[in-house]
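# Structure, please.
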Amino acid sequence: MSSTQQYLFNSTHSALNVWQCGRYALPLTQRGRPYIMGVLNVTDDSFSDGGQFVEPAAALARAQEMIAAGADILDIGGESTRPGAQPLSVCQELCRLLPIVDALKDCGVPISIDTYKPYVMREMLALGVDIINDVCGFNNPVSIDAVADSGCGLCIMHMQGKPQTMQEQPSYDNVVVEVADFLALQIERMNFVGIESNRICVDPGIGFGKTLFHNIQLINAIEHIRQQTQAVVLIGASRKRMIGELTGKDVAQRMAGSVATAVYAATRGAHVVRVHDVAETVDALNVWAALSQQA
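Okay, here's the model as predicted:
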């Protein structure tokens, strides 16, 4: 294994050996590739697959397909947070999530819930989910309180603004510094209430209040974010606008660009990649890892 590969997936530069996610302890050492988080949107308006998996039968079939293809984690979302999306009520979100989560909670891989609502977090944790993925970065103290004593994994994401307006005029003096500082501060706040660092993952929020230039800077700064936060780093760029801007392709044609971005994120040190195209990403990362071992 090359020295670069050793750096990416061993903990010699980090205090963390494991990402603790509820029932699962995910090792960060001796990994040949990042963990693959498969996206399951049970929504009617998500930018990439809205309406495809609203029905429980379709959602469950998609979940099993991703697990069979090699997904290490399932990330289930009941409310779209695409640019311009309108929020759902707690009741609406729970009605979408409850039957799916109840059916998948013992599927053999960690279940992550993509939500920013404290009440939804509590209800999902009561069902036994393993990760709470908050696009608002747990900037609501009630959200921190909801997860503090659960033992679940926590994904802190950075977003400038709100989904309704975040892409109107994103602006930073230094996007890498500002995003890394926000993530580090949120970790401090969580540590202050007793949440252990080995439960925490950070996500710079590709496409959430960022231009293409900001997104590229952040992906190239994964190593800096790792060092600044001493946390697991997740990158979620799959099928997003940046892929369209770089390739000229619409959402349905962004698979190749998304896979390329996941592999590049791995070379920069991402521990987790959040993707829609699980089978293709698994193949690409396995080939990359095998080639890197021979370098």
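# going forward, measure contacts between C-alpha atoms and count neighbours the same way
Fine.
# can you tell me how far the spatially closest residue to residue 44 that is not a sequence neighbour sits from residue 275?
Closest residue to residue 44 apart from its sequence neighbours, by C-alpha to C-alpha, 6 or more residues apart in numbering: residue 51 at 3.9 Å. According to C-alpha to C-alpha, to the nearest Å, residue 51 stands 18 Å off from residue 275.
# re the thing from before, quick one: contacts for the residue nearest to residue 44?
42-45 (C-alpha atoms under 8 Å, 6 or more residues apart in numbering).
# what do you get if the cut-off is 7 Å, keeping everything else the same?
Residue 51 sits next to 43-45 when contact means C-alpha atoms under 7 Å, 6 or more residues apart in numbering.
# same check, this time on residue 8
So residue 8 contacts residue 269 (C-alpha under 7 Å, 6+ apart).
# In a helix, it, correct?
Yes. Read with DSSP: H, G, I helix; E, B strand; the rest coil, residue 8 is one of the residues of a helix.
# That one and residue 204, how far apart?
Distance, residue 8 to residue 204, using C-alpha to C-alpha: 17 Å.
# and the longest strand for this protein?
strand 35-41 (DSSP state E).
# Which positions in the helix or strand just after it come out as buried?
Helices and strands here follow DSSP states H and E; after strand 35-41, the next one along the chain is helix 56-69. Within helix 56-69, the residues scored as buried using 16 or more other C-alpha atoms under 10 Å are 56, 59-60, 62-63, 66-67, 69.
# For residue 69, which residues are in contact?
Residue 69 is in contact with 278-279, counting by C-alpha under 7 Å, 6+ apart.
# now it: how far from residue 167?
33 Å.
# same deal with residue 20?
33 Å.
# between these two, which one's more packed in?
Just comparing residue 20 and residue 167: by other C-alpha atoms under 10 Å the higher neighbour count belongs to residue 20, 23 against 19.
# How many neighbouring residues does the closest residue to the more buried one other than its chain neighbours have?
Excluding the flanking residues, the one nearest residue 20 by C-alpha to C-alpha, 6+ apart is residue 199, at 4.8 Å. Around residue 199 there are 21 other residues, counting by other C-alpha under 10 Å.
# Hmm, residue 18 and residue 199 touching each other?
No. Contact status for residue 199 versus residue 18: not in contact, 8.5 Å apart, counting by C-alpha atoms under 7 Å.
# Do a quick rundown of the helices in the stretch 51-200 of the chain.
For the stretch 51-200 of the chain, helices defined by DSSP state H, counting those that start in this stretch occupy the ranges 56-69, 90-104, 118-127, 141-147, 175-192.
# another one to check against the first:
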Amino acid sequence: MNSRLGGVGRQSRGGPLGLPVWDRCAVMGVVNVTPDSFSDGGQWFDPELAVKHGLDLVAQGADLVDVGGESTRPGATRVDAAEELRRVVPVVRELAAAGAVVSVDTMRATVAEQALAAGARLVNDVSGGQADPAMIPVVADAGAPFVVMHWRGQSIDMNNRAVYADVLGEVVAELRAGLDRAVAGGVDPARIVLDPGLGFAKDADHDLALLAHLGELRALGQPLLVAASRKRFLGRVLAGEAGAAPPPARERDAATAAVTAIAAREGAWAVRVHEVHASADAVRVARAIEAAGRPDGPNAPDGPHQPEEPGEPVA
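This next block holds a predicted model:
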């Protein structure tokens, strides 16, 4: 499969169920097999369209794809397990068979177990194992990588839980508790990724504060997933003046790419995005800037220098 990122950055390490890692921030493309997700609900609800979309995301530069069958937008109600399985497992199976690195986005142990059997490489649980007590044992038994997100409750009422005296301190403490809970349940700490849960029981100011302190989140010592794509806080920032209408979710991809560049520069393991092209380019730029600043980088006193292409404008 082709990738806009190309080169050694496309090579993951870690074995069949080891945590996939790259030599830069990875781009995780979103495949929502749902009728009601906040930005693309219904667009990929047909399994064949969902598989095609996932493969398109890989071709555009996604390193892995995150397949989910249950919306977690604010106010969403849950679907039953049988329906979630019907939506997710066939898509995971086809994408994995085509060679994609697949993550399953689910809060249910039964869905995680069957998705792993169908070829998923990791489990992305927005509840961090809190919604289903069987989740952590399933992940531990499978030896699978596990994304533990900061979570304070189901989507139906999570906005009521967006109350913090110190958002950074409380999120760090609650993420540490989630990490400890997963490790105590048998999940290998080397296979645990943390996610600050932007937009989950948080308002725009909370989200921005967390993004401003990604270094403190990384100080927890685990790989970090940043999932800001098209979220409400970006809409509020883009709206500008108080009371102005925010742009629709689909018009927030450039703002998402700005967050991607920051997250990549701060050392995030991956960013989770709906539109891959811009974020893949943002990662490339962030990686080049980082390389330029290294002692052995292209701008070091004795380092290699790549001249501009003939005729290429330099100003």
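# re earlier: for the contacts of residue 51 of the first structure, which one is nearest residue 188 of the first structure?
Nearest to residue 188 of the first structure out of the contacts of residue 51 of the first structure is residue 43 (C-alpha to C-alpha; 33.0 Å).
# Who are the contact partners of the equivalent of that closest one over in the second structure?
When the second structure is aligned by TM-score structural alignment, residue 43 of the first structure is paired with residue 34. Taking C-alpha under 7 Å, 6+ apart, we find residue 34 of the second structure in contact with 41-42, 45, 69-71.
# Residue in the first structure paired with residue 69 of the second structure?
Aligned by TM-score structural alignment, residue 69 of the second structure pairs with residue 78 of the first structure.
# should've said residue 272 of the second structure
So residue 272 of the second structure corresponds to residue 274, using TM-score structural alignment.
# which residue sits closest to the counterpart of residue 94 of the second structure in the first structure, ignoring its sequence neighbours?
Using TM-score structural alignment, the equivalent of residue 94 of the second structure in the first structure is residue 103. Leaving aside its sequence neighbours, residue 103 of the first structure sits nearest to residue 60 (C-alpha to C-alpha, 6+ apart; 7.7 Å).
# Then residue 139 of the first structure?
Nearest one to residue 139 of the first structure, counting by C-alpha to C-alpha, 6+ apart, is residue 186 at 7.5 Å.
# Could you find the counterpart of that neighbour in the second structure?
Under the alignment by TM-score structural alignment, residue 186 of the first structure pairs with residue 178 in the second structure.
# any idea how far that match is from residue 155 of the second structure?
Shown here: residue 178 of the second structure relative to residue 155 of the second structure, a distance of 18 Å by C-alpha to C-alpha.
# repeat for residue 225 of the second structure
Per C-alpha to C-alpha, residue 225 of the second structure is found 20 Å from residue 155 of the second structure.
# Compare those two (neighbour count), which wins?
residue 225 (26 against 19).
# Show me what the more buried one lines up with in the first structure.
Alignment note: residue 225 of the second structure maps to residue 234 in the first structure; criterion TM-score structural alignment.
# before we move on, which element is that match in?
Taking DSSP H and E as the criterion, residue 234 of the first structure maps to strand 232-235.
# how close does the helix or strand immediately after that strand in the chain sit to the second structure?
Sequence-wise, the next helix or strand downstream of strand 232-235 of the first structure (DSSP H and E) is helix 241-247. Comparison of helix 241-247 of the first structure with the second structure after fitting gives an average deviation of 0.6 Å (mean C-alpha distance after the TM-score superposition for the first structure).
# what sits up against the helix or strand just after helix 241-247 of the first structure?
The C-terminal neighbour of helix 241-247 of the first structure among helices and strands, as given by DSSP H and E, is helix 255-268. The set of residues external to helix 255-268 of the first structure that reach it, using C-alpha under 7 Å, 6+ apart, is 33-34, 219-220, 222-223, 237-239, 243, 273, 277, 281, 285.
# one more time with 6 Å, if that's ok
222, 238-239, 243, 281 (C-alpha atoms under 6 Å, 6 or more residues apart in numbering).
# by how many degrees do it and strand 35-41 diverge?
140 degrees (axes from the mean of the first three to the mean of the last three C-alpha atoms, to 10 degrees).
# For helix 255-268 of the first structure, give me the average deviation versus the second structure.
Once fitted to the second structure, helix 255-268 of the first structure is off its aligned match by 1.2 Å on average (mean C-alpha distance after the TM-score superposition for the first structure).
# Centre of the chain to that helix, how far?
Here helix 255-268 of the first structure is found 14 Å from its chain centre; the criterion is C-alpha atoms, centre = their mean, to the nearest Å.
# Could you point out the helix or strand that follows it?
strand 272-275.
# next one: that next one to chain centre, how far?
6 Å.
# Does anything pack onto it? Which helices or strands?
Under the contact criterion of 3 or more C-alpha pairs under 6 Å, 6 or more residues apart in numbering; DSSP states H and E, strand 272-275 of the first structure touches strand 35-41, strand 232-235.
# Can I get those strands in JSON lines including distance to residue 95 of the first structure?
Output for those, formatted as JSON lines (distance: least, C-alpha to C-alpha, whole Å):
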{"stretch": "strand 35-41", "distance to residue 95 of the first structure": "14"}
{"stretch": "strand 232-235", "distance to residue 95 of the first structure": "28"}
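# Of these, which is nearest residue 252 of the first structure?
Comparing these by C-alpha to C-alpha, strand 35-41 comes nearest, at 15.2 Å.
# Mind listing residues that contact that closest one?
71-77, 272-276.
# And residue 255 of the first structure, what's its match in the second structure?
Match for residue 255 of the first structure (TM-score structural alignment): residue 253.
# That match: how many residues sit nearby?
Applying other C-alpha under 10 Å, we find 22 residues neighbouring residue 253 of the second structure.
# swap in residue 272 of the second structure?
Residue 272 of the second structure has 23 neighbours, counted by other C-alpha under 10 Å.
# The host helix or strand of residue 277 of the second structure - contacts with which helices or strands?
Using DSSP H and E, residue 277 of the second structure sits in helix 276-293. Packing partners of helix 276-293 of the second structure (3+ C-alpha pairs under 6 Å, 6+ apart): helix 253-265.
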